[in-house]
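A.B. asks: what's the 3D shape of this:
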Amino acid sequence: MKALLNVYSKIMDVIDKILRVIVGIAMVVMVIVIFYQVILRYVFNASNIWSEELARYLMCYSVLLGAAIAVRKYSHLQVDFVINMLPARGRCIAVSLCTLVGIGFLGFFCQYGITLCATTGHSISAGTGLPMSVAYACLPIGSVLMILMSVEVILRELVKFQELGHKKKGVQA
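C.D. replies: As a prediction, this is how the structure comes out:
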C-alpha cells in the first residue's frame, strides 16, 4: 500500500506543480486585466466588454484549481472538533469516510458541470467571444482534480492506519 501511495504521490506532485503555475499565471493575468479595466474606465473614461468577463472566468478557474491544491494539503476550512477527539486510528477512518463523502459530492458536481458544458456549448460569450462551455469547463476539470487529490488523501490515511496498527502490535513497518 505504501509503495502505491509513493507512486501516486509523485504523480500528484507533478499535477500539483502544474496547477500552482496555472493558478499563479491566472491570478497575475486577472490582476493585470482588472488594473487595465480600472485605468481605462477612470482615467480615460472608456471601457471594454471583455475584461470583466475574462477576469470572472479566470477567478472561477483559480478557485476551482486552487481548491484541488487545498484538498491535497488539508487546507480547506473544516470543523474537526469531533475528529480530533477520536483515537489516532479512528481519525484515519473518519477522515477517509468524510473524504469518500466528498468524492461522492464531487462526482455529482462533475456530472453537473459536464451537462452544463454540453448544453451551453453553442452559446458564445458576449465579451470574450469564447464558447460558454469553456467558461463552465472549470466545474468538471476542478472536480476531477479534487477527486484525484482526495484519492491521495484516502491512501495516506490508509497507510497511516496500517502503520498505527503495526506500531500497536509492536511490529516495525
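
A.B. asks: For the rest of this, base every contact and every neighbour count on C-alpha atoms.
C.D. replies: Fine.

A.B. asks: Excluding sequence neighbours, find me the nearest residue to the residue positioned nearest the centre of the chain.
C.D. replies: In the chain, the residue lying closest to the centroid (C-alpha atoms, centre = their mean) is Ala68, at 2.0 Å. Distances taken as C-alpha to C-alpha, 6 or more residues apart in numbering put Met146 closest to Ala68, at 4.4 Å, once the chain neighbours are dropped.

A.B. asks: ok, now which ones touch that neighbour?
C.D. replies: Listed by C-alpha atoms under 8 Å, 6 or more residues apart in numbering, the contact set of Met146 reads 67-69, 71, 106.

A.B. asks: In the residues you listed, find the pair that's most separated.
C.D. replies: Ile69 and Leu106 (14.7 Å; C-alpha to C-alpha).

A.B. asks: For those two, indicate the residue with more neighbours.
C.D. replies: Per other C-alpha atoms under 10 Å, whichever of Ile69 and Leu106 has more neighbours is Ile69, with 24 against 21.

A.B. asks: any idea which element that one lies in?
C.D. replies: Secondary structure assignment for Ile69, by DSSP states H and E: helix 51-72.

A.B. asks: For the comparison step, fold the sequence that follows:
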Amino acid sequence: MTAIERASAGLDRACLILAKLALGGMVLAVLLQIVARYVFDYPFIWTEELARYLMVWAGLLGATCAFRRNLDPVILRVPADAARVRIVITSIVLAATVLIFLGPILYHAFYGSNGTLARGFLMRAANRTSPGLGLNMALVSSIVPICCTILLIHLAARVVKGPTEQDQE
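C.D. replies: Next comes the predicted model:
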C-alpha cells in the first residue's frame, strides 16, 4: 500500500467518524427542538440552524466516503470482463471529470472571479455570522474546500491503485 493509499484510508476513517457524529448531532438537535417546542412551549432559535449545518457537514463528508468506496452515482458501469483499454479509458474519463468538477470549486473557495483572495468564497463567508449560533460562516463553509481536497486525495489513491474489479461492479 502506497503512502497516498494510506492517507486516503485514514482520511476515509476520519470522515466516516465525523459524518456519523454530525448525523447524531443533527438528530439530537432536532429532538431537542421538538421537546423544547411541544413540551416546554419554548423553542430554541439555534437548534434548526445547528441541525442544518450538521446536515451539510454530514452530507459532504459522507460523499467523500461514498466516492472512496465507489458507491457514488455513475452513468455507466463497465463490466469486470471488459477490455483493458475500455477500463483504462473509463478511469481516465472519471479522473478528468472529477478534476474538471472540483478544480473550479476549490479555486473559487479561495479566490474570487477577479483572482483576489478577498473575493473568494471563504473570505466572503468570514465576513458573515450565523444569526442563531453566532458562528463565523467561514467555519461552516470550510467543509467545501476540505471535502474537495479529500476527494482529490481519494482520486489520486484510486489512480495509483489502478482499476480493480470493485470499480467495475
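
A.B. asks: picking up where we left off before, what do we get in structure 2 for the residue nearest to Ala68 of structure 1?
C.D. replies: Here Met146 of structure 1 is matched to Leu151 in structure 2, going by TM-score structural alignment.

A.B. asks: next one: Thr128 of structure 1
C.D. replies: Counting by TM-score structural alignment, Thr128 of structure 1 lines up with Leu133 in structure 2.

A.B. asks: mind checking the SS state of that match?
C.D. replies: Three-state assignment for Leu133 of structure 2 (DSSP: H, G, I helix; E, B strand; the rest coil): coil.

A.B. asks: Surely it and Leu50 touch.
C.D. replies: Yes: judged on C-alpha atoms under 8 Å, Leu133 of structure 2 makes contact with Leu50 at a distance of 7.4 Å.

A.B. asks: follow-up on the earlier one: please tell me how far the residue nearest to Ala68 of structure 1 sits from Leu116 of structure 1.
C.D. replies: Distance, Met146 of structure 1 to Leu116 of structure 1, using C-alpha to C-alpha, to the nearest Å: 19 Å.

A.B. asks: Same check on Ala88 of structure 1?
C.D. replies: 41 Å.

A.B. asks: do the same with Met85 of structure 1
C.D. replies: 41 Å.

A.B. asks: Out of the two, name the residue with the larger neighbour count.
C.D. replies: For Met85 of structure 1 versus Leu116, neighbours defined as other C-alpha under 10 Å are more numerous around Leu116 (17 against 10).

A.B. asks: Apart from its neighbours in sequence, what residue is nearest Ile143 of structure 2?
C.D. replies: In this structure, Ile143 of structure 2 finds its nearest non-sequential neighbour in Trp57, 6.4 Å apart by C-alpha to C-alpha, 6+ apart.

A.B. asks: coming back round to it: could you see which of the contacts of Met146 of structure 1 carry over to structure 2?
C.D. replies: For the contacts of Met146 of structure 1, the contacts that are reproduced in structure 2, applying both residues aligned by TM-score structural alignment, their matches' C-alpha atoms under 8 Å, are 68, 71.
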